[in-house]
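Colleague: Need a 3D model of the following:
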Amino acid sequence: MAAEPEQARRLVELISMEIAGQEFCIDIRAVREIRGWTQASPMPQAPDYFLGVINLRGLVMPVIDLRRRLGLGPSEIGERSVVVVVMQDDKVAGLLVDAVQETFVVEEAQLQPPPEMGDLGGGPRFVDAILPLEGRMLSRLVVGALLPAETAQAA
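Modeller: Prediction:
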């Protein structure tokens, strides 16, 4: 029985970001760096959320408009817009977000499952947990689901 309290105290480090006026977070372990917005070179026949590719120190990296990927409309580039460079397995990609807010640590037990939304048409589930935190509600994004195989191949 001693395993339960220890498991409840497992800590998770997250980074929060603003997208279309909403707060989202991802596991900090997926983040390689945060960089200012750089215009991407468009790719033909790419999905609308795929902004194109940029050169990241010799690596051709796809850039995804996270606002559009989440179905929240196209991003409007502003002075706080940044590209969060993430790595999932062997895929590296940039996620355009409206702003990065903070990094923080929470107990894994604070993360709650998202509500059931029925059949999502077989598409990926972008949110795997909801975090109520100090009067705010943050949705934790699944980085791997945001980087579909087609996007990695397009690069």
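
Colleague: use CA for all of it now, contacts and neighbours both
Modeller: Will do.

Colleague: And the helices in this structure, which stretches?
Modeller: Residue ranges of the helices in the chain, as given by DSSP state H, are 3-8, 66-69, 143-146, 149-154.

Colleague: With mean neighbour count and distance to residue 77 as added columns, please give these in a markdown table.
Modeller: Putting the helices of the chain into a markdown table (neighbours: other Cα atoms under 10 Å; distance: least, Cα to Cα, whole Å) gives the following:
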| stretch | mean neighbour count | distance to residue 77 |
| --- | --- | --- |
| helix 3-8 | 10 | 40 |
| helix 66-69 | 21 | 11 |
| helix 143-146 | 18 | 20 |
| helix 149-154 | 13 | 21 |
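
Colleague: Here is a second sequence; please produce its structure as well for comparison:
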Amino acid sequence: MSNATDTLETTQLSGKYLTVFLDQESYGIAVLKVREIIRLQKVTPVPQVPHYVKGVINLRGRVIPVIDLRLKFGLNAEVSERTCIVVVQVQMASGTNQMGLIVDNVEEVVTLSDSDIEPTPEFGTRLDTSCLLGLAKVKGVVKTLLDIDRVVGGDEMGQIQNMF
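Modeller: Predicted coordinates for the structure are as follows:
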């Protein structure tokens, strides 16, 4: 990849990110994708969905699916008093839809510049990093920037969204 391409990709990534914690690791979600943050509430289970789809909630008259990001990333599901749902706007083949993401807690909103963001490194194996936008350095800590459309907007989730 050329430096011009790297610069173009990094420039498109600069901006504001909501940082959230999952299993003591920090992840960033583009603020423009975030609609709201709500406390954890009762989620109505839906049969025959992937294990990481906890079910649905009624959010002001709209039924939206809720995904546990810990389970989606292969982590153990844990709930604490700081666990919450981040409602995001996801671009799918069928259009734009809202989804809830269960996270351990919300940290802060950070503004990232070009110099703060590094491209996702090569891991030397066939590892799918398509759901990662890059890695950000914030106050000496590395935060993984998620492409939330790819994390939760796949074909499988499109089929689930169409159920509602």
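
Colleague: Drop the TM-score for these two in here.
Modeller: The TM-score (TM-score structural alignment, normalised by the length of the first structure) is 0.86; 146 aligned residues with a Cα RMSD of 2.0 Å.

Colleague: circling back to that earlier point, relative to residue 111 of the first structure, which of the helices of the first structure is closest?
Modeller: When the helices of the first structure are compared by Cα to Cα, helix 3-8 sits nearest residue 111 of the first structure, at 10.5 Å.

Colleague: one step back: take the helices of the first structure and lay them out in TSV including distance to residue 54 of the first structure.
Modeller: Shown next, in TSV, are the helices of the first structure (distance: least, Cα to Cα, whole Å):
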stretch	distance to residue 54 of the first structure
helix 3-8	41
helix 66-69	16
helix 143-146	18
helix 149-154	12
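
Colleague: quick one: which of those is nearest residue 134 of the first structure?
Modeller: Closest to residue 134 of the first structure of the helices of the first structure, according to Cα to Cα: helix 3-8, at 19.2 Å.

Colleague: And residue 114 of the first structure? What does it align with in the second structure?
Modeller: Mapped onto the second structure by TM-score structural alignment, residue 114 of the first structure lines up with residue 120.

Colleague: wait, isn't that match in contact with residue 129?
Modeller: Yes - Residue 120 of the second structure is in contact with residue 129 according to Cα atoms under 8 Å; the separation is 7.4 Å.

Colleague: thinking again about what came up before, distance of the match of residue 114 of the first structure relative to residue 48 of the second structure?
Modeller: 34 Å (Cα to Cα, to the nearest Å).

Colleague: count of neighbours near residue 77 of the second structure?
Modeller: 16 (other Cα atoms under 10 Å).

Colleague: what does residue 63 of the first structure give?
Modeller: Residue 63 of the first structure, neighbours per other Cα under 10 Å, totals 29.

Colleague: Translate it into the numbering of the second structure.
Modeller: Counting by TM-score structural alignment, the partner of residue 63 of the first structure is residue 66.

Colleague: pretty sure that match is touching residue 102, no?
Modeller: Yes - the pair residue 66 of the second structure / residue 102 is scored as a contact, 7.1 Å apart, by Cα under 8 Å.

Colleague: Quick one: the strands in the second structure, in order.
Modeller: Per DSSP state E, the second structure carries strands over the ranges 15-22, 25-30, 34-39, 53-59, 62-68, 84-92, 95-103, 105-112, 117-118, 132-138, 141-146.

Colleague: want to try CSV for the ones you listed, with distance to residue 75 of the second structure as columns?
Modeller: Compiled in CSV, the strands of the second structure are given as follows (distance: least, Cα to Cα, whole Å):
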stretch, distance to residue 75 of the second structure
strand 15-22, 8
strand 25-30, 11
strand 34-39, 21
strand 53-59, 14
strand 62-68, 10
strand 84-92, 16
strand 95-103, 12
strand 105-112, 15
strand 117-118, 25
strand 132-138, 17
strand 141-146, 16
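
Colleague: show me the contacts for the nearest residue to residue 109 of the first structure once chain neighbours are set aside.
Modeller: Spatially, and ignoring its direct neighbours in sequence, residue 109 of the first structure is nearest to residue 8 (5.2 Å; Cα to Cα, 6 or more residues apart in numbering). Residues near residue 8 of the first structure by Cα atoms under 8 Å, 6 or more residues apart in numbering: 107-109.

Colleague: what does residue 105 of the second structure give?
Modeller: By Cα under 8 Å, 6+ apart, residue 105 of the second structure lies in contact with 20-22, 82-84.

Colleague: how close does the spatially most central residue of the second structure sit to residue 42 of the second structure?
Modeller: Central residue of the second structure (Cα atoms, centre = their mean): residue 148, 4.2 Å from the mean position. Distance, residue 148 of the second structure to residue 42 of the second structure, using Cα to Cα: 23 Å.
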